[in-house]
Each structure stands twice: as structure tokens, then as C-alpha cells.
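> below is the sequence, then the predicted model.
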Amino acid sequence: MTDTPTPAVGQIWQDNDPRAYGRRLLIVELDATHAVVELHQPRRPTSSAKPGRRTRIRLDRFRPTSTGYRYVATAP
């Protein structure tokens, strides 16, 4: 089993929520308690969310649970 890395700028994470299946987020900023992320890939082509949209997510949600996020890769 692969360990989940500590969130860092430049990483891509995927939403585990089945309602947002396939949605990927790029971490662009970090502070002590939150990550600022950009929508890297919308959950589906018909989604109204635009790539590049930013939001803040608590760092403790970056873990592979049903309501969290799973690490995918480091952005090129």
C-alpha cells in the first residue's frame, strides 16, 4: 500500500466523493490549515465548473477517505 504524501504545492489530488467522480484539483498555495486549489479537471464535460476556479480546503481532508481526496501525481 502506498503512503499518502503530505499536501504540497504542485500536487494533483482527486475528489473521492462519488458525486464529484473524476474531479481533480491542483494545489497552488498552502498555509497552516488550508490549501488553495484550482480545478484541474472537471468531474464531467457538462459540469458548469470552469478549470482554474480556486477554492480553499482544510488540510486534514487530504486523505483517502470517502469524504476526502486521494493523491494522483505531481503536476509537470
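Thanks, I have it. Computed from a predicted model, the values in this text were never measured in an experiment.

> only C-alpha atoms for contact and neighbour calcs from this point on.
Noted.

> what residues does stretch 58-76 touch?
Contacts to stretch 58-76, defined as CA atoms under 8 Å, 6 or more residues apart in numbering, come from residues 4-5, 7, 10-17, 26, 33-35.

> here comes the other one, which I'd like you to weigh against the first:
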Amino acid sequence: MTETPAPAVGQIWQDNDPRAEGRQLLIEGIGDTHATARQVALTPDGQPVPLPGVRQSRIRLDRFRPTSTGYRYVSPA
């Protein structure tokens, strides 16, 4: 089984919450307890493109795990 990596700047993570189906985030910064991320769309070749008008989110680091209320790792940017 593949281990989930620790959140790092430049990684893409997907929201597991069914209310945010398909929401993908690019981590832009990491602090002691939170990460800052922005919602992105991925191009066919896997490059992240920031969505216009979407604000930056601040997410607790302990939520970056594949649970129903967490996030799952997608790829490095």
C-alpha cells in the first residue's frame, strides 16, 4: 500500500468531501499548523491552472489524510 506523503509546497490534493466533488488544491505555503492552498484545475498534461476569483484557503495540516472529511494526495505540481 502506498504511504500518503506529508503535505509540501507544490503538491496537488483533492477534497474528499462529497459537497466539494472534484475540488483540487495546490499547496502554496506550509506553516507550523496550517497550509495555504488555492483551488486549481488540471490541464490534460497535468499542469495546475489557478481558477479565477477563487480565494486562498487555510487548512489544518492534520486534515491532509484520505478520510471522508480530509484530502487525498493527487500528485506533485
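Structure received. The structure displayed is predicted, hence computed values, not measured ones.

> can you pull the TM-score for these?
Put the two chains on top of each other and the TM-score (TM-score structural alignment, normalised by the length of the first structure) is 0.83; 67 aligned residues with a CA RMSD of 1.3 Å.

> show me which of the contacts of stretch 58-76 of the first structure are buried.
Neighbour-count burial (16 or more other CA atoms under 10 Å) applied to these gives 7, 10, 11, 12, 13, 14, 15, 16, 26, 34, 35.

> narrow the residues you listed to those in strands?
Residues of those located in strands (DSSP state E): 11, 12, 13, 14, 15, 26, 34, 35.

> so can I have a markdown table of these showing distance to residue 74 of the first structure?
As requested, those are exported to a markdown table (distance: CA to CA, whole Å):
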| residue | distance to residue 74 of the first structure |
| --- | --- |
| 11 | 4 |
| 12 | 6 |
| 13 | 9 |
| 14 | 12 |
| 15 | 15 |
| 26 | 9 |
| 34 | 18 |
| 35 | 15 |
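
> just curious, which of those residues is nearest to residue 50 of the first structure?
Nearest to residue 50 of the first structure among those, counting by CA to CA, is residue 26 at 13.3 Å.

> end to end, how far does stretch 13-23 of the second structure reach?
Terminal residues of stretch 13-23 of the second structure lie 9 Å apart, using CA to CA, to the nearest Å.

> swap in stretch 51-63 of the first structure?
Stretch 51-63 of the first structure end-to-end distance (CA to CA) = 23 Å.

> just give me how far that stretch sits from the chain centre.
5 Å (CA atoms, centre = their mean, to the nearest Å).

> in that stretch, which residues are buried?
Buried, per 16+ other CA under 10 Å, within stretch 51-63 of the first structure: 54, 59, 62, 63.
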